[in-house]
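# This is a predicted model, with the sequence first.
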Amino acid sequence: MTVREIRLFGDPVLRSSCDPIVLGDRHAASLIEDLLESVQLPGRAGLAANQIGVALRAFSYNIDGEVGYIINPVLVEVSGEPELVDEGCLSVPGFYFMRRRYPFARVTGVDLDGNPVELSGEGLMAQALQHETDHLDGHLYIEGLEPEAKREAMRAIRQAPWY
């Protein structure tokens, strides 16, 4: 297993919609191992495959001590009144911005053996499920900011030393 380097804002792979993983692909197990290893570093709640340069539909999560993954996730339900939450992203390091997220989310997908997987939750889990599926659809969290906040965020990002 390998902790993989995180792709940063501006990398084209982050703007691409990810392809489904074909079960049985010999590279899938290696990808999942890398996602699981990489998400376990401190301060990481979730990691989408395209954030490590692989444009395939999978992500790992590390919420409240529970570490896992899902392949070919589909966001099937969100509920509640969207609320402003402080959100950051490993691909936009050093920044947190307020954006609206639903307080509950549910995704479905499969594991490496093709068994059905359902993840759902409130709070940070709901936020992570929405954030990571957005990544797999080629969307960064800053796209969901209110217009003025997005302008300020883009201005700050362009001044970041890593940009």
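In hand now; what should we look at? For clarity, every value in this text was computed on a predicted model and none was experimentally measured.
# use CA for all of it now, contacts and neighbours both
Noted.
# Where do the helices of this protein begin and end?
For the chain, helices defined by DSSP state H occupy the ranges 28-39, 124-136, 147-158.
# this is the comparison structure:
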Amino acid sequence: MAKVKIVRYPNPILREKIDHLDEINQDVLDAIWSISTKLPFCNGYALAANQIGIGMPIFGYLENRRHKFLINPVIKESSDDMFFYQEGCLSIPNFYFPIERPNTILVEALNPDGNTVEIEASGLLGRIFQHEIDHLNGKLVIDLLNEEQKQYFEEKRMSLAQSRKVTGKSKPPKPKND
């Protein structure tokens, strides 16, 4: 299986708000190609361009085993119906957070042909879109945590980083079964 290099927190590119594109040109199509070649191997539902080091407002996702892409996505409407879900992020591996988001959103974006599309997304797809649009706006899932949760995350993250330095391993140690 191909190894995909995902930009990891705290890399500053993840905090940049990506400007909208004025046109679909070859650079945009190349970025889409790059996302499409990495998405099947990243073990996630979707991938924002900045998560692979590309500063363009594009994300790719899988729907019914097909790659789809949204350019310049904007949430136009969101429901008052909220729900919690354990949410992970490829840029913050090994962590999952209880995040509350609207259940249904209406997104406006361009497709790769340059046509404006509106998509109403609910449930998991709606959550995926919100998560990826957050990435393109320089926002991470940890920004949605309360102060106590943020502190816990930072303590665990630092503990894992220290563990990796001591053991020389790039992955956190597996828990022992007693």
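In hand now; what should we look at? This one's a predicted model, so the numbers in the text were calculated from it and none came from an experiment.
# what's the TM-score for these two chains?
TM-score for the superposed chains, counting by TM-score structural alignment, normalised by the length of the first structure: 0.89, backed by 162 aligned residues with a C-alpha RMSD of 2.1 Å.
# re earlier: single out the most deeply packed of the helices of the first structure.
Of these, the one with the most neighbours on average (mean count of other C-alpha atoms under 10 Å) is helix 124-136, at a mean of 23.
# Output the helices of the first structure as a markdown table; include the columns distance to residue 117 of the first structure.
As requested, these are exported to a markdown table (distance: least, C-alpha to C-alpha, whole Å):
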| stretch | distance to residue 117 of the first structure |
| --- | --- |
| helix 28-39 | 14 |
| helix 124-136 | 13 |
| helix 147-158 | 34 |
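# Report the aligned residue range of the second structure for stretch 72-83 of the first structure.
Aligned by TM-score structural alignment, stretch 72-83 of the first structure corresponds to residues 72-83 of the second structure.
# Tell me which residues of that stretch come out buried.
72-75, 78 (16 or more other C-alpha atoms under 10 Å).
# Which residue lies nearest the spatial centre of the first structure?
residue 132 (2.3 Å; C-alpha atoms, centre = their mean).
# residue contacts, that one?
Contact analysis of residue 132 of the first structure by C-alpha atoms under 8 Å, 6 or more residues apart in numbering lists 46-48, 59.
# mean shift between the top strand by length along the second structure and the first structure?
Longest strand of the second structure, by residue count under DSSP state E: strand 66-78. Here strand 66-78 of the second structure, set against the first structure after superposition, deviates by a mean of 1.2 Å using mean C-alpha distance after the TM-score superposition for the first structure.
# Let me know the angle separating that strand from helix 26-38.
With axes from the mean of the first three to the mean of the last three C-alpha atoms, to 10 degrees defining the directions, strand 66-78 of the second structure sits at 110 degrees from helix 26-38.
# Which elements pack onto strand 66-78 of the second structure?
strand 58-63, strand 104-110, helix 123-136 (3 or more C-alpha pairs under 8 Å, 6 or more residues apart in numbering; DSSP states H and E).
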